[in-house]
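*Asks:* The following block contains a protein sequence and its predicted model.
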Amino acid sequence: MKFLRTVFILSSITFMGCCTSDKVEPLKAGTYSGVFNVKYGSESYSGKTSLTFENARFSSTSGQNRFPAGGSGVYTISNDKIVFTDQNFWTADFDWGLILSGTYTYSFDGKRLTLKKQGESSSYEYVLEKVSGD
């Protein structure tokens, strides 16, 4: 009987642990404006950008000197991840991590949207505020 009680308690703790998660507010269609930041080791660069979401499509503006490069295409969301699939052709003379493409971790509180992606020796971050849309 003691064994069954121990199994029940451990199962309950495991079940509760796997079911708790940080809830991310659903991303809303519209336009978001703000800053893009990239770090290469100890060097940092930033630029102004805007990002529009509509009907599972996205469009991002480019900044000065491609910080960021921009991008447009389709996106999907799963939990706290957004996968951007850029549908443009690009030259090979810059860091393609500056293109809004690939998997980003995101947080959204209904107004502020933050996107983050870690590269091998770089990190990319968008810090945006909702300016129009639903």
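*Replies:* Nice, thanks for sending it over.
*Asks:* Going by C-alpha atoms from here, please, whenever you check contacts or count neighbours.
*Replies:* Will do.
*Asks:* What are the buried residues along stretch 92-99?
*Replies:* Under the neighbour-count criterion of 16 or more other Cα atoms under 10 Å, stretch 92-99 has 97, 98, 99 buried.
*Asks:* Next up, a structure to set beside the first:
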Amino acid sequence: MKKTGIIFLCIATSLLSCSKDMFRDPAAIMLSDGTYVGTFQRQTLASSLPSAVSLTLSNGNWTGNASMERYPALCSGTYSIGNNQVQFEDTCTWSANFDWTLILDGTYEITQYDDTVVLTRQQGNSTVDIYKLKKQ
């Protein structure tokens, strides 16, 4: 076998032995199926209180609960992950008597600090929604 053939064989063997996670989006690894608990807070120019939240992710579907009514507004829906972002789609029916920007729906940036996954979404110039979650 020629020298280049041996090198090719070594490279191919190395690639085939790698974990499939090596080829996945890092955000998908940070936010995998499971139950996450933590807090939600809408940061504005005026201070706001955090709310305890729980999110369960399973095969592209999510369900959630919050300790404060409609802060944030969590129910259920679908999600997809890519490019360090998670796209939530809420599939519930809501009444019109609250701020619908509090519904978990739309695109959030994903970052990780130690064992905490942080989801953030800008809401206008001076408002940011922040979920700080730990996998159970």
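*Replies:* Perfect, thanks for sending it. Computed from a predicted model, the values in this text were never measured in an experiment.
*Asks:* so who does residue 112 of structure 1 touch?
*Replies:* Going by Cα atoms under 8 Å, 6 or more residues apart in numbering, residue 112 of structure 1 touches 127, 128, 129, 130.
*Asks:* aligned partner of it in structure 2?
*Replies:* Per TM-score structural alignment, the equivalent position to residue 112 of structure 1 in structure 2 is residue 116.
*Asks:* measure its match to residue 90 of structure 2 for me?
*Replies:* 23 Å (Cα to Cα, to the nearest Å).
*Asks:* now swap in residue 44 of structure 2 and tell me
*Replies:* 24 Å.
*Asks:* Compare neighbour counts for the two and give me the winner.
*Replies:* For residue 44 of structure 2 versus residue 90, the count of surrounding residues by other Cα atoms under 10 Å is larger for residue 90: 21 against 14.
*Asks:* Skip the chain neighbours and tell me the closest residue to the aligned partner of that one in structure 1.
*Replies:* With TM-score structural alignment as the matching criterion, the partner of residue 90 of structure 2 in structure 1 is residue 86. In space, not counting the residues next to it along the chain, residue 86 of structure 1 is nearest to residue 73; the distance is 4.6 Å by Cα to Cα, 6 or more residues apart in numbering.
*Asks:* in structure 2, which spans are strands?
*Replies:* Here structure 2 has its strands, by DSSP state E, at 34-43, 51-58, 61-66, 76-82, 85-90, 106-113, 116-122, 128-135.
*Asks:* residues near residue 70 of structure 2, how many?
*Replies:* When neighbours are counted by other Cα under 10 Å, residue 70 of structure 2 registers 16.
*Asks:* same thing with the one 4 residues further on?
*Replies:* Number of residues near residue 74 of structure 2 (other Cα under 10 Å) recorded here: 22.
*Asks:* what does it align to in structure 1?
*Replies:* If you follow residue 74 of structure 2 across to structure 1 using TM-score structural alignment, you land on residue 70.
*Asks:* for residue 11 of structure 2, same thing?
*Replies:* Counting by TM-score structural alignment, which is the criterion used here, residue 11 of structure 2 has no counterpart in structure 1.
*Asks:* ok, now how distant is residue 11 of structure 2 from residue 27 of structure 2?
*Replies:* Residue 11 of structure 2 is 27 Å from residue 27 of structure 2, where distance means Cα to Cα.
*Asks:* Quick check: which helices or strands does the top helix by length along structure 2 pack against?
*Replies:* The helix that spans the most residues within structure 2, counting by DSSP state H, is helix 3-16. For helix 3-16 of structure 2, there is no helix or strand it packs on, judged by 3 or more Cα pairs under 8 Å, 6 or more residues apart in numbering; DSSP states H and E.
*Asks:* one step back: so which of the buried residues of stretch 92-99 of structure 1 comes closest to residue 28 of structure 1?
*Replies:* Using Cα to Cα, residue 99 is the member of the buried residues of stretch 92-99 of structure 1 that sits closest to residue 28 of structure 1, with 21.7 Å.
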